[in-house]
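Peer 1: next comes the sequence, and after it the predicted model I'd like to discuss.
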Amino acid sequence: MRRWWAGIDWSCGVQDMVITDDEGAVVRHLRVPETPAGVRQILEALRELNPTSHRFSRKQVPIAIEDGNRLLVVELRRLGQAVTVIPPTVTARYRGRHGAAVSKSDRGDAYLLADIMRTHPDRYRPLPETSDQATAVAVLARAQASSAQDARERMLRLRSHLGLYFPAAAGAWAGMDRGLRRAEARAVLVAAPTPRQAAALSKRRLYDILAAAGRTRLLDQEAERLRTVFAAPALRQRPETETAMGQRTRMHLAELSVACQQAEDLAEQVEAAFAQHPHNQIYRSFPSCGPLLAARLFCEIGDDLNRFATARSLRAYAGTAPITWSSGQSHAVTHRTVCNRNLKSAAHQWAFGSPTRSAGCRALYDVRRERGDGYAAALRHVANRLLNGLHHCLRADLCYREEDMFRA
C-alpha cells in the first residue's frame, strides 16, 4: 500500500507544508496561515492523496514539525491527526545529507522533516495523548519553576550588592532555608537597608519586624542574634555612598518580593490543580515527593500511560539511565546529557530527599557509595529505583509500598 509523509516548517503567520511519497518525491507543497482555514487546507490536502480508496484516511499520514506547542499542532491533534516533534538540532544534522552545498529554506526544511519521517518511521513517535487537565498542570508547574528561578536570581543580585557595602546583611541569613528570600529577611532590610540604620535597631524593634513578617518561633533569640550581627564592627562605605546603596537595595528588595510572591501564588495554584488529578495520590505516596515536586515530575511525564512502554525508556528520558561509549580498546559508561533537563532536575531533587524518609533508599545510597560511586552517581541509582517504582505504580494503578519496592 502506498504511503505518504508530511512535514511542516512553521514561521510567524505562514506555514510551509510538504508531502512526500514512498520514493521521497514531493507530492504537494502548500503555504497555509495558522488559522482555522489553514487547518482545513492541510486536512483537505491529506484527504486528496488517495480519494478513491475507502481504506485510506488522512490520519494515516504522519506530520513532522519542530515545535509541538503551536496552536496549529493543538488543533491538528484535536482533530485526531498524528503529529511528531523533531528537535531542530536533529533537523540540522540531517540537512547535510541532501547535498554538499548546505542551504536552508522554509520549503526545504518542511521537505527535510517529511523525509526524516520517511527514512526513519520507527525512530520518532507521535506526541503523547496528554489530557487537557495534565497540560494545564504542566503550564502552571513550569511557570512556578520559572518564577522560583527568577526569585533565586534576584536574590543573588541582592546578595552581591549587599556584599559591596553591607556584608553583615549578606551573611545574616546564610545557611537558612531560602536565605534572603525569607519574608523576615526582606522585612528587616526594608526597615534598615544600610549598616548604620541596622546597627541602630533595638532588640524590641527587631522583634516587632520579625513578628510582623510572620515569624512565630524563637523570636527573642532571633532578634538578639540579628542585633549582635548588625552591631559587630565592620568596614563601611562613606555616608552618602552608603545611603545611595541603601536606596538601590530597596529597589532590589521590591523586585525580589514580587518574584517571591508570584512563586508562592503559583505554587498554591499548582498544588490545587494537581490535587484534582487521579495520579496525584500515586505520586504523593512516594517518599520525599511533596505536592510541588510531585507536580513537577508529573508535568514532564504526563498522564499518557502508553508514552513509556518500559521503565528503562522513562529513565532514559529523565537522564538517569547510563549511556555507553565504546570504540576499539576504550569503553566508558557515563551519565546522559541529552534528556529532559527539567525532569532530570526534579528526579535529582527527589532522590536527594528520599534517603531521609525511606530506609530502602538510604540503604541503596549507602551501598552505592561503598562500591565507590560518587555523590551524584549514587543519587542517580536512587532516582533510577524511584522511577522504576513510579512507572510500575502508574501502570498498575497502585500506591507506593516500601516493602514491595525494596524486597530482600
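Peer 2: Structure's in. What do you need?
Peer 1: okay, CA-based contacts and neighbour counts for the rest of this
Peer 2: OK.
Peer 1: shouldn't Gln262 be in contact with Ser147?
Peer 2: Yes - counting by Cα atoms under 8 Å, Gln262 touches Ser147, with 6.5 Å between them.
Peer 1: of the two, who's got more company?
Peer 2: A count of neighbours by other Cα atoms under 10 Å puts Ser147 above the other of Gln262 and Ser147, at 22 against 17.
Peer 1: next, the contact list for the more buried one, please.
Peer 2: Contact analysis of Ser147 by Cα atoms under 8 Å, 6 or more residues apart in numbering lists 259-260, 262-263.
Peer 1: nearest residue to Glu300 in space, please, no chain neighbours.
Peer 2: Of all residues beyond its chain neighbours, the one nearest Glu300 is Leu343 (5.9 Å), with distances taken as Cα to Cα, 6 or more residues apart in numbering.
Peer 1: where along the protein do the strands fall?
Peer 2: Listed in chain order, the strands of the chain (DSSP state E) span 5-9, 14-20, 26-33, 63-65, 83-85, 323-327, 330-334.
Peer 1: for Glu271, give me its contacts.
Peer 2: By Cα under 8 Å, 6+ apart, Glu271 lies in contact with 291-292, 295.
Peer 1: what do you get if the cut-off is 7 Å, keeping everything else the same?
Peer 2: Counting by Cα atoms under 7 Å, 6 or more residues apart in numbering, Glu271 makes contact with 291-292.
Peer 1: the one 3 residues further on now?
Peer 2: When the contact criterion is Cα under 7 Å, 6+ apart, the partners of Phe274 are 137, 280, 295.
Peer 1: neighbours of the second one, just the number please.
Peer 2: Asn280 is flanked by 17 other residues according to other Cα under 10 Å.
Peer 1: same question, the first one
Peer 2: By other Cα under 10 Å, 25 other residues sit near Val137.
Peer 1: comparison target below:
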Amino acid sequence: MGALTGIGVSTLSRLEAGQRHPRSTCWSRSPPSTGLPWKNCSRWWSTRGSHRSCTRRNGAVALTRNASPTTPAGSRRTGSFCPRTLRPTTLVETAMGHQTLALLAQLEAACKACDELASATEELFLQHPDAEIITSFPGLAALTGARLLAEIGDDRTRFDTARDLKAYAGSAPVTRESGKSRRVSHRRIKNSRLAATGRHWAFAALTASIGAHDHYNRRRETGDRYYAALRNLFNRMLGQLHHCLTTRQKFNEAIAFAPPNPSPLTAAA
C-alpha cells in the first residue's frame, strides 16, 4: 500500500504544482505565462476526483488482498465495499406502509368481486336449457361453458351448419389455391374470445377424454404443431357441439371418437 500511496501522492503533487497530467490535455492550473483560468478547466476537477478515488480503491485492494473475512483486514474490506444503504425517514416509511395497505385492500376487493361474479355466472348458467348439453362435453365446466354459450348464443338459426360456426370461431382452416400451388393456413379473421375459449377447452379435454387425447396424438404424428393440433381438436369438438345442440342430445364418447372404419381394400388385404 505504501508504493501505491507514494505514486498517488507524487501524481497529486504534480497536479497541485501546475503540471499537466499524463492523461489530460489541459493544465490543472493556469501556466505562468499564458493559459485559461483554472475555473474554465473542468477537466482538472474530474481528473483530480477520479485519481483520488482510484488511489483509495487500489490502496484498499492492496491492503486486503488474500485476507480472510475473520481477520481485521477482512473486516475492513467488508466495511469498504459494503457500505450502509440509505434508508428513508420515518414519515416516508409510514406513508409507504399506508399506500401498500391501500393497494392490498384494492386487491382484496377485486378478488372478492371476481369470486362473486363467478358464483353468479355459474348459478345463472346452470339454469339455461343448454347447460346440461354443454357441460356433458369433456373439458367444459360451468364457467367455460358459460363463456362459450355467451359467444355462440342460444339462437340455433344463427349458424345453419357446423361449418359456419367453425368459420366464426376460427377453427376451420383457410385454403388458398392459385394455379398449381395450394396453401392451407389457419383463419385470422375470427372471434378472438371464442377462439381463446376453444384453446382452453381443447387443452382440458386432453386429460378428460381418451378419444380427444388419441385424436390429438394422431394430429401430432402427422406433423401438426402443438397449437395446430389443439385447433384441429377444437374444430372437431365444435362440430360435435353444434350437432348435439341442434338435435338436443348429450355428448357420447363412443360415437364422437369412434375408430375409423377400414376401407374395403384394407379389409381385403
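Peer 2: Yep, it's here. Because the structure is predicted, anything quoted here is derived from the model rather than measured.
Peer 1: sorry, back to before: which of the contacts of Phe274 of the first structure are also in contact in the second structure?
Peer 2: Contacts from the contacts of Phe274 of the first structure that recur in the second structure, judged by both residues aligned by TM-score structural alignment, their matches' Cα atoms under 7 Å, are 280, 295.
Peer 1: aligned to Ala228 of the second structure, what sits in the first structure?
Peer 2: Taking TM-score structural alignment, Ala228 of the second structure has Ala377 as its aligned residue in the first structure.
Peer 1: tell me how far that match lies from Val367 of the first structure.
Peer 2: Per Cα to Cα, to the nearest Å, Ala377 of the first structure is found 12 Å from Val367 of the first structure.
Peer 1: ok, now Ala148 of the first structure?
Peer 2: In terms of Cα to Cα, Ala148 of the first structure sits 34 Å off from Val367 of the first structure.
Peer 1: which one's more surrounded, the two?
Peer 2: Neighbours were counted for Ala148 of the first structure and for Val367 using other Cα under 10 Å; Ala148 has more, 20 against 13.
Peer 1: circling back: which of the contacts of Phe274 of the first structure lies closest to Phe406 of the first structure?
Peer 2: Proximity of those to Phe406 of the first structure (Cα to Cα) peaks at Asn280, which lies at 22.4 Å.
Peer 1: for the closest one, what are its contacts?
Peer 2: Here Asn280 of the first structure is in contact with Phe274 (Cα under 7 Å, 6+ apart).
Peer 1: that one -> the second structure?
Peer 2: For Asn280 of the first structure, the residue aligned by TM-score structural alignment is Ala131.
Peer 1: OK, contacts around the aligned partner of Leu194 of the second structure in the first structure?
Peer 2: Taking TM-score structural alignment, Leu194 of the second structure has Leu343 as its aligned residue in the first structure. By Cα under 7 Å, 6+ apart, Leu343 of the first structure lies in contact with 297, 300, 318.
Peer 1: which among those residues gets closest to Tyr94 of the first structure?
Peer 2: Of all those, Tyr94 of the first structure sits closest to Ala318, with 25.0 Å by Cα to Cα.
Peer 1: correct me if wrong: the closest one contacts Cys339.
Peer 2: Yes - judged on Cα atoms under 7 Å, Ala318 of the first structure makes contact with Cys339 at a distance of 5.9 Å.
Peer 1: which one of these two is surrounded by more residues?
Peer 2: Neighbour count, other Cα under 10 Å: between Ala318 of the first structure and Cys339, Ala318 has more, with 28 against 14.
Peer 1: which residues does that one contact?
Peer 2: 339-340, 343-344.
Peer 1: measure the spatially most central residue of the second structure to Gly97 of the second structure for me?
Peer 2: Against the mean C-alpha coordinate of the second structure, by Cα atoms, centre = their mean, the closest residue is Ala196 at 17.0 Å. Relative to Gly97 of the second structure, Ala196 of the second structure is positioned 39 Å away (criterion: Cα to Cα).
Peer 1: before we move on, the earlier item: using TSV, please lay out the contacts of Ser147 of the first structure together with distance to Val270 of the first structure.
Peer 2: Supplementary listing: those in TSV, determined by distance: Cα to Cα, whole Å:
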residue	distance to Val270 of the first structure
Ala259	16
Cys260	15
Gln262	12
Ala263	10
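Peer 1: so which of the residues you listed belong to helices?
Peer 2: The helices, defined by DSSP state H, take in 259-260, 262-263 from the contacts of Ser147 of the first structure.
Peer 1: so which of these is the closest to Glu403 of the first structure?
Peer 2: Using Cα to Cα, those come closest to Glu403 of the first structure at Ala263, 36.4 Å.
Peer 1: any idea how far that closest one lies from Leu398 of the first structure?
Peer 2: 31 Å.
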